[in-house]
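Colleague: Sequence and predicted structure below; questions after.
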Amino acid sequence: MAGNQQRRNARTSNKKGMVVGSGGQRRKQLQGRGPTPKAEERVGHPAARRRSGSAASRTGGGRPAGGRRSGPGRGGSTEIVTGRNSVLEALRTHVPGSTLYVGSRMESDDRVKESITLATERGIAVLEAPRTELDRLTDGAVHQGLALQVPPYEYAHPEDLLHVELPGTPLIVALDGITDPRNLGAVVRSVGAFGGHGVVVPARRSAGMTAAAWKTSAGAAARVPVAQATNLTRALEAYRKAGFFVVGLDGDGDVELPGLELADQPLVIVVGSEGKGLSRLVRETCDQIVSIPIAAVTESLNAGIATAVALYEVSRSRRLR
């Protein structure tokens, strides 16, 4: 019988195939790689990206509207703003773009023309890119043939806010556990409107200056410095040593905001998240806990609105004194 190795002088090789019995001699080459991993566990698979995105949204680190994050880590990454409306809005609000990508052979409209004009006026590079390249840059997001690359935000050091050359008594806002970049942008806008000297955010578990924050700030982020603190509690203690009073906003405050007697002093107003409020260590670092009186039917205010109310009251009190 052909192939029967019990025969004497049986052939053991074939010019057209491998050596007979090579399965045993080359076992490593024939070993299996185990069970096929699930789609959610395969790097680069659309199901894995969807799973990653849903996990990020549950922890407050989802993508900002109209954009996506890329690169290693916040503060050292770039961001791509996608879609004609989002790109145009970002350029109108002076988001610091570095490159505007325009799809080749696409139908142009007023939004595309204005985006190209604004980018050219501000010295932003305008590059034509095929659809496949835009799909790769935007990670498959709906880009409508237009995408804006935003460089990493350059954070200040908390000590830098002590030397901001602005008129009036120093006023700083610190955010504790604020994870929505739109809230951060709203706070930056309010700080600019009421004469504040800057904003401090923790390096971890906090919203960063993404394109969404830039857009919400309505251009205020271009003139209001945002500092990043490795340890927020230590930064607050350093401000106290520098002569600041640290005031925390909380619904269970010792005094109500209209009765804040420290308003004319150098202040750091600390705002916690709407759900958890101030963390324990930050609360213990505050000189005073202040509440904003609201109607009983309203449980709380979000961080952006609470900060605006507090800054307005401090500004009003300082003008009267």
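Modeller: Yep, that arrived.

Colleague: Going by C-alpha atoms from here, please, whenever you check contacts or count neighbours.
Modeller: OK.

Colleague: which stretches of the stretch 51-200 of the chain form strands?
Modeller: Per DSSP state E, counting those that start in this stretch, the stretch 51-200 of the chain carries strands over the ranges 67-70, 78-82, 99-103, 125-129, 146-150, 171-176, 198-202.

Colleague: Presented hereafter is structure B, for comparison with structure A:
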Amino acid sequence: MAKGERKRALRGRAGRMKGGRGSGRASSGQVRLWGRHPVEAALMNPARSHSKLWATREGIESLDGELPENFPVEYAEVTDLARMVARDAPHQGLVLECAPLEDVHLDEAIAGSDGPLVILDQVTDPHNVGAILRSAAAFGAAALVTQDRHAPPESGVLAKSASGALETVPWVRVVNLARTMDEMADAGYWRIGLDGEAEANLASALPVGRVALVLGAEGEGMRQNIAAHCDALARLPIGNAIESLNVSNAAAIALYAVATREASQ
């Protein structure tokens, strides 16, 4: 079905959302995503189990690709959609309710990929985690690894910051981060913790082969036990004008350094 035909079909079968229906919360056990890139990526992800899409006509027009046959779509007004998402969230005429992604194990994530791993030690801001996922997708990271209890859940805010990368970068949630880092070492990864006080800079610390980049929470940095499980600590060569970088910016720069190292080998 061509794009124009798909849109006409959607117009024919989509219902009409009544004013005031939006609750601002997803159904029990579901995740609510919004915005063109997150929604489009989730619709294209065969690993997602979708419940329903609410959309304006303009939102439907903005989508690329085809929706599954008989996909539940309901037209809505902009004001109705605004009540279904976080306050002042840019939903762009699209709100999708779906099931969370299935758990991914480390061995599954690294199978067939030599890309770097990104380990986050108690980074809890969904905007930061989403931005890191976006950089991880851009630079071919094998997976994002977080501790299950000290990381944000899947959410519309995180998915919007990830701009579709939530659907493409494996996210490994573990109970014991230090033990998982031991497993990474056994799999041949060189674990580099980013620390603004380290003597070595990242370029000199990067080895040949598999790399796992470890980043701690803003302000507190890595916990002592996590730093002790790193093979090396390294700093980014920033000037004295600022004390440190936002953790998502630091992740992007570190991933770029790994990518350029591999390109020059």
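Modeller: The structure has been received and is ready for your questions. Predicted model, so just to flag it, every value in this text is computed and none were measured.

Colleague: TM-score for this pair?
Modeller: The TM-score (TM-score structural alignment, normalised by the length of the second structure) is 0.74; 229 aligned residues with a C-alpha RMSD of 3.1 Å.

Colleague: Relative to Leu320 of the first structure, which of the strands of the stretch 51-200 of the first structure is closest?
Modeller: strand 171-176 (16.6 Å; C-alpha to C-alpha).

Colleague: What range does the closest one cover in the second structure?
Modeller: Mapped onto the second structure using TM-score structural alignment, strand 171-176 of the first structure spans residues 116-121.

Colleague: Equivalent analysis for stretch 235-244 of the first structure, please.
Modeller: Mapped onto the second structure using TM-score structural alignment, stretch 235-244 of the first structure covers residues 180-189.

Colleague: what's the closest of the strands of the stretch 51-200 of the first structure to Asp252 of the first structure?
Modeller: For the strands of the stretch 51-200 of the first structure, proximity to Asp252 of the first structure was assessed by C-alpha to C-alpha; strand 171-176 is nearest, at 16.4 Å.

Colleague: which helices and strands sit right next to the closest one?
Modeller: Applying 3 or more C-alpha pairs under 8 Å, 6 or more residues apart in numbering; DSSP states H and E, we find strand 171-176 of the first structure packed against strand 198-202, strand 267-272.

Colleague: before we move on, back to that, between the strands of the stretch 51-200 of the first structure, which one is nearest to Ala47 of the first structure?
Modeller: Comparing the strands of the stretch 51-200 of the first structure by C-alpha to C-alpha, strand 67-70 comes nearest, at 17.1 Å.

Colleague: The closest one - contacts with which helices or strands?
Modeller: strand 78-82.

Colleague: distance between the strand it packs on and the chain's centre?
Modeller: 11 Å (C-alpha atoms, centre = their mean, to the nearest Å).

Colleague: what's the helix ranked longest in the second structure aligned against in the first structure?
Modeller: If you go by DSSP state H, the second structure has its longest helix at helix 247-264. Aligned using TM-score structural alignment, helix 247-264 of the second structure spans residues 303-320 in the first structure.

Colleague: Mean per-residue distance, the matching stretch versus the second structure.
Modeller: Compared with the second structure after fitting, stretch 303-320 of the first structure has a mean deviation of 1.1 Å; criterion: mean C-alpha distance after the TM-score superposition for the first structure.

Colleague: hey, where'd the helices end up in the second structure?
Modeller: 3-13, 36-44, 57-62, 78-82, 106-110, 126-138, 156-162, 177-186, 202-205, 224-228, 247-264.

Colleague: Serialize those helices to TSV and add fields for mean neighbour count.
Modeller: Below are the helices of the second structure laid out as TSV (neighbours: other C-alpha atoms under 10 Å):
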stretch	mean neighbour count
helix 3-13	14
helix 36-44	22
helix 57-62	16
helix 78-82	19
helix 106-110	17
helix 126-138	23
helix 156-162	25
helix 177-186	16
helix 202-205	16
helix 224-228	14
helix 247-264	17
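
Colleague: Kindly reformat those helices as TSV containing distance to Glu218 of the second structure.
Modeller: What follows is the helices of the second structure, written out as TSV (distance: least, C-alpha to C-alpha, whole Å):
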stretch	distance to Glu218 of the second structure
helix 3-13	44
helix 36-44	26
helix 57-62	36
helix 78-82	31
helix 106-110	25
helix 126-138	10
helix 156-162	17
helix 177-186	18
helix 202-205	18
helix 224-228	15
helix 247-264	6
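
Colleague: out of those helices, nearest to Thr146 of the second structure?
Modeller: Across the helices of the second structure, Thr146 of the second structure has its closest neighbour in helix 177-186 (7.1 Å, C-alpha to C-alpha).

Colleague: so what does that closest one touch, helix or strand wise?
Modeller: Checking 3+ C-alpha pairs under 8 Å, 6+ apart, helix 177-186 of the second structure ends up next to strand 190-194, helix 224-228.

Colleague: Many thanks, we can stop here.
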